[in-house]
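Visitor: Prediction below, plus the sequence it came from.
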Amino acid sequence: MIFIGARVGSIGLGIYGMVGVFILVFVFGQKPGNVPIDVMLIIVSVITAAAALQASGGLDYLVGLAAKFLRKHPEQITYYGPLVTWLFCLVAGTAHTSYSLLPIISEIATNSKIRPERPLSVATIAASLGITGSPVSAATAAIISTDLLGGRGIELKDIMLVCIPASLIAILVASFVQNRVGKELDDDPEYQRRIKDGTINPEEDKNNMEKLITTPNPRAKYSVMAFILGVLLVVIFGSVPSLRPSFNVDGEMTRLGMPETIEIIMMSVAALILLVGKANVVEAVKGNVFAAGMNAMVSIFGIAWMGDTFFNGNIEFFKLHIADIVTQYPFLFAVALFFMSIMLFSQAATVRTLYPLGIGLGISPLALVAMFPAVNGYFFIPNYPTEVAAINFDRTGTTKIGKYVINHSFQLSGFITTFVSIGVGYLIINLFY
């Protein structure tokens, strides 16, 4: 179903993913997995704010500002885009923060004649790397819990001291390599096809760029400020959970979760953008950012639900066979983490599933810290929400799923960052511990 959906394109991934759910549930009798409601609602809220930003001219304003810099440093978006994405996700503790950045990165690259696949592929992987090292992510909370590494002398500072520099170096290496991958945008056949179809008009883009640089919308900067305020609030509430409201539920204090926090803030920011930017709400819905976001949401609805249904329905089989392999070859534990994350689509779930086994096998706690980035392996099958969103945000078609599904735009960046981050992590624990 992934293969068929990828070939159909657009919302095909979601439609055929749902066909996969139908087959798994009605034919094989598997229990339906968890619907990715939080992810879908986060996308709706962030895309609504981004669409309002586009309607108010804020996105054009950002692109115009970036264009001035990129004309002097035309290849830097491949470095700066992923690094900013990583930083936001590192501080906020969730990869979903990237949904607000991916369309901006794509537009900056497209209008600067840079192949959008290059920065988007690394930025998408960088969003996941931000989680393995974030002081507020669910995965970090799981790994330092007392029944796992927290009970073996590993503290939060150890995770951050090892994983943050390892991730930073890995992103820089991946960006360096990715900057040399693929044809230049003007030479890309898919881009040329879309020009012939009229989907993209380079001359219009060029004229728009000149206009954006010389005569920016005077109110657009207020929209940008409102949007940045929303992102900063998400980062602050993600970094300092105590700032989020708490509620008494059945005698227990429950704190507002980050998914709800992101949804409330970004939808409210959309209203603020419409107000200060005097944007037309109808134009917001007509823009390509809103259309791409809705495409991503439909795709995620089907494909993520199918993946969760399949792997949860067969989890005991996977756990049993991976446990056997790791028991025989302990050094392959990082590989086991990688493959388990492909199946579970969650760093935290992978940690909770396999780290008890690693501890039981007697693997050094510091070595397990160095292996932490291996839980980001879910990029391997291109049905994770951030990947689907990045594909939909690239209107040039350079960011894509290949003919054989696994030969997609994120594979190279994913493997580079995984190998480099684990290698640098081992180097850090050997030098400084």
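Guide: Received the coordinates, thanks.
Visitor: okay, CA-based contacts and neighbour counts for the rest of this
Guide: OK.
Visitor: Gln30 and Leu24 touch, don't they?
Guide: Yes. Taking C-alpha atoms under 8 Å as the definition, Gln30 is a contact partner of Leu24 at 5.6 Å.
Visitor: which residues do these two both contact?
Guide: Shared contacts of Gln30 and Leu24, defined by C-alpha atoms under 8 Å, 6 or more residues apart in numbering, are found at Thr309, Phe310.
Visitor: From what I see, Leu212 and Tyr61 are in contact.
Guide: Yes. With contacts counted by C-alpha under 8 Å, Leu212 reaches Tyr61, the gap being 6.4 Å.
Visitor: ok, for the most centrally placed residue in the chain, nearest residue in space, not its chain neighbours?
Guide: Nearest to the centroid of the C-alpha atoms of the chain, with distances taken as C-alpha atoms, centre = their mean, sits Thr386, at 3.7 Å. Sequence neighbours aside, Thr124 is the residue nearest to Thr386 in space, at 6.1 Å (criterion: C-alpha to C-alpha, 6 or more residues apart in numbering).
Visitor: Thought Ala126 was touching the residue nearest to the centre of the chain, still the case?
Guide: No. The criterion here is C-alpha under 8 Å, and Thr386 misses it with Ala126 at 10.5 Å.
Visitor: Compare Leu212 and Tyr61 and say which is more crowded by neighbours.
Guide: Between Leu212 and Tyr61, counting by other C-alpha atoms under 10 Å, Tyr61 is the more crowded of the two (25 against 20).
Visitor: Sticking with the more buried one, tell me its helix or strand.
Guide: Element membership of Tyr61, judged by DSSP states H and E, is helix 58-72.
Visitor: helices or strands up against that helix?
Guide: Packing partners of helix 58-72 (3 or more C-alpha pairs under 8 Å, 6 or more residues apart in numbering; DSSP states H and E): helix 37-55, helix 102-111, helix 202-214, helix 220-239.
Visitor: hmm, 10 Å instead?
Guide: Judged by 3 or more C-alpha pairs under 10 Å, 6 or more residues apart in numbering; DSSP states H and E, the packing partners of helix 58-72 are helix 37-55, helix 77-92, helix 102-111, helix 202-214, helix 220-239.
Visitor: then this one, side by side with the first:
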Amino acid sequence: MIWLQFAILLGAILIGARMKGIGLGVMGMVALAIYIFLFRMRPADPPIDVMLIILAVVSTAATLQAAGGMDYLVRLAEKILRSQPSLIVLLGPLVTYVFTLFAGTAHVTYSLLPIIAEVSTKKRIRPERALSISVISAHLAITASPISAATAALLTILGGKMSLLDILKVCIPATLIGTLAGVVVCWKKGKDLDKDPLFLEKMKDPAFAASIDTNVATAEAPLLPGAKASVFIFGLAVLMIVLVGAFPAMLPSFGAGNSNLSVDALGHIKMSAVIELVMLAAAAAIMLICRTTAAAVAKASLFNSGAQAVVSIFGVVWMSATFMQSNAATIEHALGDMVRSAPWTFAIALFLLSILLFSQAATTKALMPLGVTLGIVPPYMLAMFPAVNGDFVLPGYPTLLAAINFDRTGSTHIGKYLVNHSFMIPGIVSVAVSVVVGFLLAGILL
């Protein structure tokens, strides 16, 4: 019976992935309905905390975007990228990493990818090298960001056994080193542009050749008056979350018992609630101080991306959690001995599930509780956290498709066999190195 249920789960994910957008969410609900009404499976708790975090963080990032703060950050990043074009394969991923670390979502990199592609092409550096690892580094940064939904989900699952500071001091250096390993792999990836037959053929077209030397316009319009102030407010909010995570005694404590979505059984305010509270308060401050309207926030592209992410995670995580809960004994019996003798093998399971779910937060919420059930110690859970970044394997994630579209040379591509694409090798290397370094750091620091 478990294999039939798993086939339904897999089919819903595959169909939903092809539908794109909210497809994963709605197909997850279809599978969940089959589980409940046909198999009489008891539904698990819906991922309310993860959904609320995504909604809060993305709404605040959209407010930052509407206030002009994102444009200001993009122009700063552009100056850095254009200052040393020969180092674009290194600077590109570092800039996208910092952007995602700061904002908690990889969707903020859409404004950077065309700049990275243009700088690479003008310098006649194969754009595939910089674009592929820049996308991967942005994904890795989600598992190092203090305000990402995946990080908050892991904190909730570990139930206070690890602090936000523990996650940051392991995952930030681990994912940075993983990113640098990907940079090494990409440094000479593929043929140089002056030896690439596809690029040379395109350069025979005078219009294309002329367009290669045309700058992408990013700084023509003046910045909005509150752009810099909005960045300061957003940064202050992120700093507050990090401080609270490092020093939880700063928060009020209530009597034990009567836990809810905001307060745990010991009477402590949950970190997910802190992120939601601080982020939305920051959004309010940006709107009031920087004179940004609610209508402008709702029209921001980041707000639209966040809404799709919430629906997708709602359906797919609720479906996956119900499957895991109903078959927990069988799965634990099958994996228990292997994971207990070699905990690192659980990272493989995280990676494989993330390939299907297209979401670090969804994978964390769906599978990390099983790691706790199997008795994996919390430091090892942190070490394996970057393994939830397998969403690059099937080239359907929006950031991957954006990078391919922004590369006018055609060097960033999806291969004939679908999985032999530009992001596969740097992605596998970066994630694997991040996990290995995570284990080393967890053993030293925790």
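Guide: Everything's here; your move. Source: prediction; values computed, not measured.
Visitor: Would you mind telling me which of the helices and strands packed on helix 58-72 of the first structure is nearest Glu263 of the first structure?
Guide: Proximity of those to Glu263 of the first structure was assessed by C-alpha to C-alpha; the nearest stretch is helix 37-55, lying at 5.3 Å.
Visitor: quick check: the closest one aligns to which part of the second structure?
Guide: Applying TM-score structural alignment, one finds that helix 37-55 of the first structure aligns to the residue range 48-66 of the second structure.
Visitor: List the buried residues of the matching stretch.
Guide: Burial within stretch 48-66 of the second structure, assessed by neighbour count using 16 or more other C-alpha atoms under 10 Å, is assigned to 49-66.
Visitor: And that stretch against the first structure, how far off on average?
Guide: Averaged over the aligned pairs, stretch 48-66 of the second structure sits 1.3 Å from the first structure after superposition, using mean C-alpha distance after the TM-score superposition for the first structure.
Visitor: same thing with stretch 314-322 of the second structure?
Guide: Compared with the first structure, stretch 314-322 of the second structure is 1.5 Å away on average (mean C-alpha distance after the TM-score superposition for the first structure).
Visitor: start and end residues in the first structure for that stretch, please.
Guide: In the comparison with the first structure, stretch 314-322 of the second structure aligns to the range 301-309 (TM-score structural alignment).
Visitor: I'd assumed Met41 was in contact with Ile2 of the second structure.
Guide: No. When contacts are counted by C-alpha atoms under 10 Å, Ile2 of the second structure is not listed as touching Met41 (11.5 Å).
Visitor: Identify the contacts common to those two.
Guide: Overlap between the neighbourhoods of Ile2 of the second structure and Met41 consists of Phe323, Ser326, Asn327, taking contacts as C-alpha atoms under 10 Å, 6 or more residues apart in numbering.
Visitor: Most neighbours out of those, which is it?
Guide: Neighbour counts for those peak at Phe323, which has 23 neighbours (criterion: other C-alpha under 10 Å).
Visitor: I figured that residue was touching Arg42, is that so?
Guide: Yes. Under the criterion of C-alpha under 10 Å, Phe323 of the second structure is in contact with Arg42, at a separation of 9.2 Å.
Visitor: Overlap of the contact sets of the two?
Guide: By the contact definition C-alpha under 10 Å, 6+ apart, Phe323 of the second structure and Arg42 are jointly contacted by Leu32, Tyr35.
Visitor: residues of the longest helix along the second structure that come out buried?
Guide: Secondary structure assigned by DSSP state H gives helix 301-326 as the longest helix of the second structure. Applying a neighbour-count criterion of 16+ other C-alpha under 10 Å, the buried positions in helix 301-326 of the second structure are 302-303, 305-326.
Visitor: Compare neighbour counts for Ile2 and Met41 of the second structure and give me the winner.
Guide: More neighbours surround Met41 than the other of Ile2 of the second structure and Met41, with 17 against 12 (other C-alpha under 10 Å).
Visitor: Chain neighbours aside, what residue packs nearest to the more buried one?
Guide: Counting by C-alpha to C-alpha, 6+ apart, Met41 of the second structure lies nearest to Tyr35, which is 5.5 Å off, once chain neighbours are set aside.
Visitor: aligned partner of that neighbour in the first structure?
Guide: Under the alignment (TM-score structural alignment), Tyr35 of the second structure pairs with Leu24 of the first structure.
Visitor: Okay, and Lys191 of the second structure sits in which element?
Guide: In this structure, Lys191 of the second structure is located outside every helix and strand according to DSSP H and E.
Visitor: Can you tell me the closest non-neighbouring residue to Ser272 of the second structure?
Guide: According to C-alpha to C-alpha, 6+ apart, the nearest residue to Ser272 of the second structure is Ala152 (5.5 Å).
Visitor: So that neighbour: helix, strand or coil?
Guide: Secondary structure for Ala152 of the second structure, judged by DSSP: H, G, I helix; E, B strand; the rest coil, is helix.
Visitor: before we move on, back to that, anything in contact with each of Leu212 and Tyr61 of the first structure?
Guide: Contact criterion C-alpha under 10 Å, 6+ apart; residues shared by Leu212 of the first structure and Tyr61: Ala67.
Visitor: measure the residue sitting furthest away from the middle of the first structure to Ile300 of the first structure for me?
Guide: Of all residues in the first structure, the one whose C-alpha sits farthest from the chain's mean C-alpha position, using C-alpha atoms, centre = their mean, is Gly251 at 36.1 Å. According to C-alpha to C-alpha, to the nearest Å, Gly251 of the first structure and Ile300 of the first structure sit 36 Å apart.
Visitor: same thing with Val285 of the first structure?
Guide: 20 Å.
Visitor: same check, this time on Met18 of the first structure
Guide: Noted for Met18 of the first structure: a distance of 10 Å to Ile300 of the first structure, by C-alpha to C-alpha.
Visitor: okay, and the common contacts of those two?
Guide: Shared contacts of Met18 of the first structure and Ile300, defined by C-alpha under 10 Å, 6+ apart, are found at Met306.
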